[in-house]
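In: Fold the following.
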Amino acid sequence: MAVSTVLLNKENCYHEVFYPCDNVCGILGEKPQRELEVNYSLDEFQIRGLLVADKHESMLITAHTSAGKTIVADYIIAMCLDNGKKCFYTTPIKALSNQKFEEFKNKYDSVGMMTGDTTVNPNAKFLVLTTEILKEMVLSGTSSLKNTGYVIIDEDHFIGNKERGRVWEETIIGLGKKN
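Out: Have a look, this model is predicted:
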């Protein structure tokens, strides 16, 4: 069974976290396993996201721009790298992949990028790539996906989009079949 938790923060901003209930429903009141170096209090949706990641479960976080979704992504990336697992971070466009690659290569040692135009360090433990590239990897059954800890899909609002949503949907379905 999946649980959807709708949360409003102090500014009445809407956030939602979807996660499977089987292993995660008892997490409320727990603390994340990893220490975070932030100079602010985390919102409830961020805490839930971190706790779901600690349980190695899938989740979908929906929150407005600048709500703090990246803290959950950073937590997951660090967790994967510390555990010797691969992590993939997808974006809908090459420009955003380039931007995220520049941002992440200043934070992490083993970062690569794959877009339709550019490939940098494709054997890195952490890859930033367009969703279309990941879809092709999933459909081709490449061994590059072995030992994957997490796939982070940025801009997931494309799911259900008549023009491009199919890429996200096929990727997610294909990833589910691999695990």
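In: From now on I want contacts and neighbour counts done on CA atoms only, so please keep to that.
Out: OK.
In: In the protein, mark out all the strands, start to finish.
Out: Secondary structure of the chain (DSSP state E): strands at 2-8, 14-20, 60-63, 86-91, 111-114, 119-120, 126-130, 148-153.
In: next up, for comparison:
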Amino acid sequence: MAGIVILFDFDKTIIDHDSDNYVIDELGFTQLFDELLPTMPWNTLMDKMMLELHSNGKTIEDIANVLRRAPLDANIISAIKSAHALGCELKILSDANLFFIETILEHHGLSGYFSEINTNPGFVDDQGRLRIFHTMISPLLLMVALLLVMVVPSALPTCARV
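Out: Predicted coordinates for the structure are as follows:
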């Protein structure tokens, strides 16, 4: 199976939820999120929500604990491990953020299965606040992802149809 690369989205694929909404909902900030949503781009909103969480006493550990509770279907865990065992290279291409993805993957023992994670950067600043930014994904990468979703699955070997 050498040479086969499988691209995964993260939200609503590896996890059953949108990770941003999951954190906001679980920490009780849904109403504020819904009020601000029409006023700014998504990643700007998420960075603002992280400021609100921090300002209201929520720590990075509180956020990480919520992420560790995010459910993963046993079948997706099995599919990831099986594809990796068959020699497929696994990558994540997502509009989530790196902190959320890495926290969830590490908790479920899956971080070592992925050779690359392409997503929005996130880091904890010197005040302990999670900062989330948008990164521009190249149009070529988006086109490849779209083709993989729409065209390629029926043509890939069984190992790649996860």
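In: TM-score for these two?
Out: After superposition, the two chains reach a TM-score (TM-score structural alignment, normalised by the length of structure 2) of 0.31; 77 aligned residues with a C-alpha RMSD of 4.4 Å.
In: picking that back up, minimum distance to A53 of structure 1: which of the strands of structure 1 has it?
Out: strand 148-153 (9.1 Å; C-alpha to C-alpha).
In: Other residues contacting the closest one?
Out: A73, I76, I77, C80, K85, K86, C87, F88, Y89, T90, T91, T131 (C-alpha atoms under 8 Å, 6 or more residues apart in numbering).
In: any idea which of those residues has the most stuff around it?
Out: Highest neighbour count within these, by other C-alpha atoms under 10 Å: T90, with 29 neighbours.
In: pretty sure that one contacts T131?
Out: Yes - if you go by C-alpha atoms under 8 Å, T90 of structure 1 and T131 touch, sitting 5.1 Å apart.
In: Show me what secondary structure element comes after whichever strand in structure 2 runs longest.
Out: Of all the segments of type strand in structure 2, defined by DSSP E, the longest one is strand 89-97. Sequence-wise, the next helix or strand downstream of strand 89-97 of structure 2 (DSSP states H and E) is helix 98-107.
In: Just say which of the strands of structure 1 is most tucked in.
Out: Across the strands of structure 1, averaging neighbours per residue (mean count of other C-alpha atoms under 10 Å) puts strand 126-130 on top, at a mean of 28.
In: Can you spell out which helices and strands pack onto that one?
Out: Counting contacts by 3 or more C-alpha pairs under 8 Å, 6 or more residues apart in numbering; DSSP states H and E, strand 126-130 of structure 1 packs against strand 86-91, helix 94-105, strand 111-114.
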